[in-house]
Structures are given as C-alpha cells and as structure tokens.
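J.: predicted model follows, preceded by the sequence.
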Amino acid sequence: MLQGVAVWAQTDPGPQRIARFEAVEGSIQFQSAADNQTRLADPRWPLAAGDRVWAAAGSRGELNAGGAIVRVGDGADITFTALDERNAQIRLTAGTLGVVLRDIPPGDRFEIDTPNLAVVLDRPGRWRLDVDPQRNTTRVTAEQGSGTLYGEGGQPLAFNAPQSREYAFRSLAGSQPLALNSGDAFDRWSNERDRALAQSPSLRYASADIPGVAQLDAYGDWGNDPRYGAIWYPRSVAADWAPYRNGHWEFIPPWGWTWVDDAPWGFAPFHYGRWEQAGNRWGWIPGPPQRRQPYAPALPFGGARPNIPQGVPPGFRPPMQHPMAPQRIGAPIEPLADQVRRDQWERTQRAQQDQHQADMQRQQQMREAQQRFQPSYGQRQLDEQRRQIEQQQQQQMFQQRHQQEQLMRQDQQQQMQRMAEQQARQRQIQQDQMQRQPMQPAMQPQMPQRMQPQAQPQVQPQAAPQAPMMRQGGVQNRGGGEPGGRGSHGGPPPNH
C-alpha cells in the first residue's frame, strides 16, 4: 500500500503543544497573540503561548492543554504565558481558574501566576484559584496533589492537599484556613466534567492529552486492527467518504495553512495520529496512549489520495503523496519538520552501524591474514635468538662507547690540570722576577723579552749579584753562575 503524508507550504511546524476548547457555556472569547484578533471560543481553533482567554459573567469553559485540564469560571481572565513540550504557565488576573493536572513528567513545569503569588504544581492533582482584584486577594485550594507557593521576594511555602487558604497582597504570612469545597456552581460543573471524562471509552484507546479525543465517543466506534492496533471509524459518513473531503484550509498563525474539518469530531483525527485504510473504509490511528502526541496542522495518510476541497488559497500547495517508510506504519505521527529530523537521525544511525560492521569485518580479515602468514615455531625461535644476539651486541657497543667516553673525559681533565699547574708556576716566576729587578727610570723604555723555544738564563747586573735561580726542567738560570739547563746566555746589558 502506498503511504503518503500531507505537506504544507510553510517550513516552520509551529508550536507542538496547544490548548483547545473542549466545552463552552455562555460567552467566552480569546485573543490570539499571533494576529491580536479577538474571536469567540471555537473548538476548531488551536490556542498557543501568548493567547488570552476571558469569560463573561455566568460563563464557564474547559480547555485541554495537553496533560492538564484548564477550566475558567465567572469573570475569569487568563493568559497562556508559556505552553510548550516541557512548560505550561498561566497568568490569572481575575475570576476563577480550575486545573486538573493529570501528569507531570520529570523536568516538566506547570505554574500559575496571580497578582499576589505564584503556584508551582509539583504533583498531579486538582487545584482551584480565585482572584479578587478589588480586595487584592488570591484564594488557593488544593483538593489533591502538592505544590509550592512563592510570595514577595521569592519566599517559598509548601502547599499540600487538602487545604484552602486566602492570601492578601504579596505576603504569604497571616493566611487563614477556609472550607475546602465551597460547593458553588463552578465546583458542581467541574465534578460533572470529571465524571464524564472518567467514563469516556475513547480515553481507553487514545491518550487523554490529545485535545478533542473524548468527543469521538458519540461519533464513531473503536476497533482493533492486527496491523495498526487501536483504530477509530467514524459513523454517519458516506460510503465513499475520505479524509480531507469536508472542510477547508485556514491560515492560522503561527502554523500557517491548517486543515479545519466541518465535522464536530474533526479536531483530534486531523491534527494527531494518522488516517489509514483498513479494509474498505478509513480509520484513524491515535498512536500509543501513554505518549504525548504533538500537534500538526495536517496529518499523514495512507491509501488512495483523499479529495482536495475547492477554494485552496492561491499559491498554496495542497496535500501530496510522498513515500513513507514501512517501519513507520503504526508509529506515532509527528509534524513534517520532526519527521525530517528523525529520518536524518535514523539515516545517521544506520550509517554508523554500517561503518561499525565494516570496521569489524576489516579487523577480522586482518586477523585471519596474520594467522595465515604467521611463521612456524622453529622460525619464531630463530627470530627470537637473532633478536637476543642483536640486543647483546647493542649492549656491548653501548658499554664500549661509554668506557671510551669516560677515558676521554679523564684525559681532558688531566690535561686541564697540567695546564693549570704550568700557568700557576709561570705566574709565580714572573712575580719573583718583578721583585728582584732594580727600579727603572720613569720614562726608560723597557726592552721586550724575546720568546725562545726553550727558556734562557738572564744575567743580572753586577751591582747586585744574586744567587742563581734554578727552574726545574731546564727552563732558566739567571746570574753569572753555572747554567742550569742546556747552556747559558748572557742577556742584554741593562740601560743606565
């Protein structure tokens, strides 16, 4: 069977968590933050972060915010300041607000802000907040669950059910306990809504976080398909009915062109899960009930191409069929951008696995080649002996080189020592000569001594005969005595 997916022109999928009006009694309006337009509450219109909702006197309304039921009472004025996959934040400025928190996964946050305080819900439960702007008070009632209140300066205060207290201004001190259940019309209406949801058959097959899924009870029947699992078939439709036949495309910021079905049950099946042909009729597959489903402006479909309604906006590209991987059949459906990212991730994972398998095969081939060409035992012994001999030779060469270096260093030290001794003796001889020579005139030039290959004796003046000075080694012999070396030579007479 050819699988297909509805494709829209815009590339940004928009917010994936929305709020939707499930029930409206009286006059309730909302203002979209995307276009600042004010509209009457419409179950076919999704609400996103930044949208504002207010109820007139005597009016009540219920919204499914994906994981939480939000109810507004008489004179309520709320704004969804944050609404995404992990965070939900509501600002209540006046009136009554009821919250039924079904689930809060780890890392998620649900917060309610009033002019007096902030409430962070820590666990699933039932809560009610009443804000009186004239008295500047906020009444907090917890029937189930637990949370934390934050007053002026971020002062935290644990708040556990069951209890009800009223706080004035921005101080959490001095509050008085109040009756838990006032039993007014809003509480009675909320209890009736809770009982109706608890008895809904659709919530046994689909996730309660899908807005509009409870309305399928009155318009269709559930079945179990061996290929897809739980599947819902609409009643009171033509024999040749197909999805995207009765409705129109609406440009809804920030998602862009969005399918708006005319059927009263047409919200959940056209924005969550997907359509498939089972037998000879169309059925809606919601996906696993335990997983939070993302919102999409349009849905994938399988089988024959649905009818494209008239009046498509100029330049708009209507839904087209594109192949869908067989392993995706029965899997939860995500917006197109998420599918592209997931497909890229799957391709990357497959490429990494293929690369890993190729590396393992290459290593195995290398090991096998090494085993095939591994030398015999005798050859390995010869190689080992050869390596040992080479190591011994290298050690001997290193020792010889070390001994030679030591001998060279010793010779250098001895030569340096002999040279130092000779220089010391020469300096001593020069000092002795300077002490024995007579004083010379101030301007008398001094004859330079001529360097001889061997030291020659010098004759001292007769006026001051001195005993001969002998230098060992036949260096010099001064005076008129016997020569101390190979011979004696008279030096030049001194100048007078």
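T.: That came through, no problem.
J.: C-alpha from now on. contacts and neighbour counts both.
T.: Noted.
J.: contacts for stretch 46-63 next, please.
T.: Contacts of stretch 46-63 from elsewhere in the structure, counted by CA atoms under 8 Å, 6 or more residues apart in numbering, are 15, 17-33, 69-84, 186.
J.: and that stretch, end to end?
T.: 10 Å (CA to CA, to the nearest Å).
J.: now find how far off-centre it is within its chain.
T.: Average the C-alpha atoms of stretch 46-63, do the same for its chain, and the two points are 36 Å apart (CA atoms, centre = their mean, to the nearest Å).
J.: what about versus this one:
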Amino acid sequence: MKARILTGVAAAALLCGIVPARADDDPPARVGRLADVSGAVSLRPDPAQPWAVAARNQPVTSGMSLWTEPQARAALEIGPAELHLGDQAELDIQRLDDQAFVAQLGQGSVNIDIADLQAGETWTVDTPRGTVTLDRPGEYRIDAGTTQDPTQVVVFSGEAQIAGGPDGPVDIQGGETGVAGGSDPFSYTLAQSADHSPLDDWADGRIRAASATPRYVSRAMTGYQDLDAAGTWHETPTYGTVWYPTDVPADWVPYRYGRWDHDDRWGWTWVDDQPWGFAPFHYGRWARVDDRWGWVPGPVEAHPVYAPALVSFFAGAAVGAAITAAADSHPIGWYPLGPGETYRPPYRVSDTYVRNVNVTNIRNVEINRINNTVTNIHNGPTTIVEDGANRRFATVVPAQVLAGRQPVAHAALPVAADQLDHARLTPVAALPHPEAPAAGQ
C-alpha cells in the first residue's frame, strides 16, 4: 500500500485538502435526517434559496426549513429524538447541533419525542404565542394555532414551559396541556388532559416500529433507528461487531444506489435510496467480509461526527488511460473507505474536526496537545493512504451525473476491477461544480 508520511499542521492541511480552519468555523457534528415523507413535502436549504421537493435521507441542519402540504406528513430524526410534522406545517430550524435545537413553528403541528438529552442540551420551539422549552426527555405536541385557534403545548410525558405572557413562564407537566390564546398580551391556562391527535398516533406507530434502544452504536448517531429491522449484527475477529444489510440487489455496492446532492456547508453529500440508508453512509466504514458487504460502525462514542460521504474520489486525467477509454473523457469515481482508513474532509475544517470525524474509526488516534493535529500514537506521524482496501469496488460515472445530481446506479460505467486497482487518485478540488437542481429534486 502506498503512503506518504506527513507531520504536524501540514498533515492536517493535506488531510482536508485546504488550509485548516478554526474550530469555531467547523460545520456541526450533529445533523438531522429526513426519515419519512408522506405526501408533498418541501425543503428550503436557507432563506435565500427556493423551496424544493424533499426526499427521504436528506440531511437537515441549521438554517433549513420544512413545509408540508395538505394531507402530507414528514418525520425528522436527530440522534435519539424524532420530530413528526403534520400537514400544512412550517418548521424553520435556526440551530441544530450537539448543544441545542432551536426552531420556529410558524403554523401547523409538530410531535416531538425525545428519548435522551445530553447534559446541557436544550430544545426550544418558538410559536406565534410564545417560546416553548422542552426540559426533559418525553413526548410532546406543539400546535402553532391560528388567529382563531389557540396555541397548544401538549405534554404526554416529560416537562415543558411556555414563555411570553405577562405573568412569566408557565410550567406544563406530563398529562397536561398548556393553552395560549388571544393577542399580545397572551393569556395562558392549563388543562388537566393530554389528548392524542392523528399526528400523535402516526408518530407513536413509527417509534414502536423502530429500534427503541440502539445496539452497538451511540444513541447520538442519527439514523440508527432503522438498523435492526433492515439488517443483522455479527461479531467478527477482524472488525468486531459488523452490521450486514439483508435486502439489497445482487450487485449492490455502498454509495452506488442513490445520488449526490450539494450542500454549501459540506459540499457533495450522498443521499441513499435505501430507507435505512443514512447512518451507514455518514458514519463508520464498509468492509468486504466473507464476500458480502458489512458496515463497521467503530467504537461507540458519545458524540459521533457526521460526514457527508465517507469515500475517496478519483477523477479526470488522474484516473488513467484505461478508465478513460472505458468511460468518457471526463469520468469520476469513488469507493467506500474501509476500516482504519482516514477520511479527508473536502471542506474547510480545523485540525480538531479532522480528529473528531475520524476518531470512532481510527482506533489509535489522539489529539496532539501541542499543535492540535491528528497523530497515530503507535505508528508515528499520520499516514495519508492513497490505495484503499475497497478501491476495486469503486463506482465510476460521467462527471455530469454527479454535477447534475442524477441517480448513479443506472449511469455507472463498466470498469474492470484490475483497472481500478491501478487508478491514481486526484485531489478533491477536481470534483465538478454543482449544476442547478433538476425539477423534482
């Protein structure tokens, strides 16, 4: 295996492909996942961009908004929490990270189920008649209300507060409903009941069908809920506990059945076709074990760090004449990173971020207290691996497939494994610029 040995800040810079940033500039470690869509649901990346059709497995982060049409619903997972939007609801997410969730519910209803809260983590939702704070794990429903209908905070379990009235915050206990009515100043009352709505029944059904307690991964890992139903866990002598998907096509390869999307925070981001296709493509590594693909989540960490796609790209002239002849003049390819292989973020990040995004899968990594760079404590300086274990299973497509956010599987080019074994990698900077999203994306 080829390797270049680099030390100190230079290693971290090349790992990122760019000059390291300050930790304050890093993208958030936690994201949400659009886990279920029923009916017409739209997503807006930020207030300056237009609304677009939302799709399952899209990552959701600060600045994004969700909108549901009549008769539509949407489910959003954020680690151990799930949010369920009813029809004609608008949710503007102002902050989403490890420390806080802050959103504005402009209209409609949202059911929120929080299975766990980290120390110091806060959840607040602004409504037309006050700010709701969710103080404990539990199940809640917030109805924004209208000019005719009151704002309601229904606490099935847990504890909440609503603030904004003249008499200060109102505490709402499990089994109670806080009601805010009128116009400013608002009037707040408590009802000794917590009635279920059809949205609550839908939310409860989804939660019961998912994994209540994750196995072998952290509860902070977004998307873990689908793993037990969609695959099996087995212990291996080489990688420890490995998860195997049970229902995939015969020629299935990780990062082939889906499409690429583009986000200004992370760049090119993988959106998988499989209903379970979030956690295994944004955390951990993939390995061939006994002629089948297995996902290796790595050691359980309190705060796993999201990545847009854990792959190595190669492209353009650097792919080599054999691949160019087999494809077109501008092919681009990628393969899933294997266990122990370092992820090199193609977006501006700090040295601390490089360490954190890799630490769950590079077991012998620690942060150097002096220069804050990633260091392998057993093998000396950080090694940048050019030839990954999974390179012969790479997917190669014409560059416009990635740039145009087109489905990958049907566009994949037939490139022999021995050609892939000899392909040279190109810096991530060579990836194409995104084209405008096509209609319906």
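T.: Structure received. Bear in mind that the values here come from a model prediction, so they are computed numbers and not experimental data.
J.: fetch the TM-score of the aligned pair.
T.: Comparison of the two superposed chains (TM-score structural alignment, normalised by the length of the second structure) gives a TM-score of 0.64, and 337 aligned residues with a CA RMSD of 4.1 Å.
J.: about what we covered before: out of the contacts of stretch 46-63 of the first structure, which end up buried?
T.: By neighbour count, with 16 or more other CA atoms under 10 Å, the contacts of stretch 46-63 of the first structure hold 15, 17-24, 28, 30-33, 69-84, 186 as buried.
J.: keep only those of these that are in helices.
T.: Among these, the subset assigned to helices under DSSP state H consists of residue 186.
J.: where along the stretch 151-300 of the second structure do the strands fall?
T.: If DSSP state E, counting those that start in this stretch is used as the criterion, the strands of the stretch 151-300 of the second structure fall at 151-157, 159-163, 170-173, 176-181, 187-191, 231-236, 240-245, 258-263, 267-272, 285-289, 292-296.
J.: could those go into a markdown table alongside distance to residue 336 of the second structure and mean neighbour count?
T.: Shown next, in a markdown table, are the strands of the stretch 151-300 of the second structure (distance: least, CA to CA, whole Å; neighbours: other CA atoms under 10 Å):
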| stretch | distance to residue 336 of the second structure | mean neighbour count |
| --- | --- | --- |
| strand 151-157 | 42 | 24 |
| strand 159-163 | 43 | 23 |
| strand 170-173 | 47 | 19 |
| strand 176-181 | 48 | 24 |
| strand 187-191 | 53 | 16 |
| strand 231-236 | 19 | 12 |
| strand 240-245 | 15 | 19 |
| strand 258-263 | 14 | 20 |
| strand 267-272 | 11 | 24 |
| strand 285-289 | 6 | 20 |
| strand 292-296 | 10 | 20 |
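J.: return the residues in contact with the aligned residue in the second structure for residue 166 of the first structure.
T.: Taking TM-score structural alignment, residue 166 of the first structure has residue 179 as its aligned residue in the second structure. For residue 179 of the second structure, the contacting residues are 150-153, 188-191, by CA under 8 Å, 6+ apart.
J.: residue 322 of the second structure: which of the residues you listed is nearest?
T.: residue 153 (62.7 Å; CA to CA).
J.: and that closest one, what's its match in the first structure?
T.: So residue 153 of the second structure corresponds to residue 140, using TM-score structural alignment.
J.: quick one: which helix or strand includes the residue lying closest to that match once chain neighbours are set aside?
T.: On the basis of CA to CA, 6 or more residues apart in numbering, the spatially nearest residue to residue 140 of the first structure that is not a chain neighbour turns out to be residue 129, at 4.9 Å. Remark: residue 129 of the first structure resides in strand 125-132, with elements defined by DSSP states H and E.
J.: hmm, who's touching that strand?
T.: With CA under 8 Å, 6+ apart as the contact definition, strand 125-132 of the first structure has outside contacts at 92-102, 114, 137-146.
J.: any buried residues in it, and which?
T.: Buried residues in strand 125-132 of the first structure, counted by 16+ other CA under 10 Å: 125-131.
J.: residue 414 of the first structure: how many residues sit nearby?
T.: 12 (other CA atoms under 10 Å).
J.: same question for the one 3 residues further on.
T.: Number of residues near residue 417 of the first structure (other CA under 10 Å) recorded here: 12.
J.: the helix or strand harbouring it corresponds to what range in the second structure?
T.: Secondary-structure element containing residue 417 of the first structure, defined by DSSP H and E: helix 377-436. Helix 377-436 of the first structure falls opposite no residue of the second structure when the two are matched by TM-score structural alignment.
J.: no further queries at this time; thank you.
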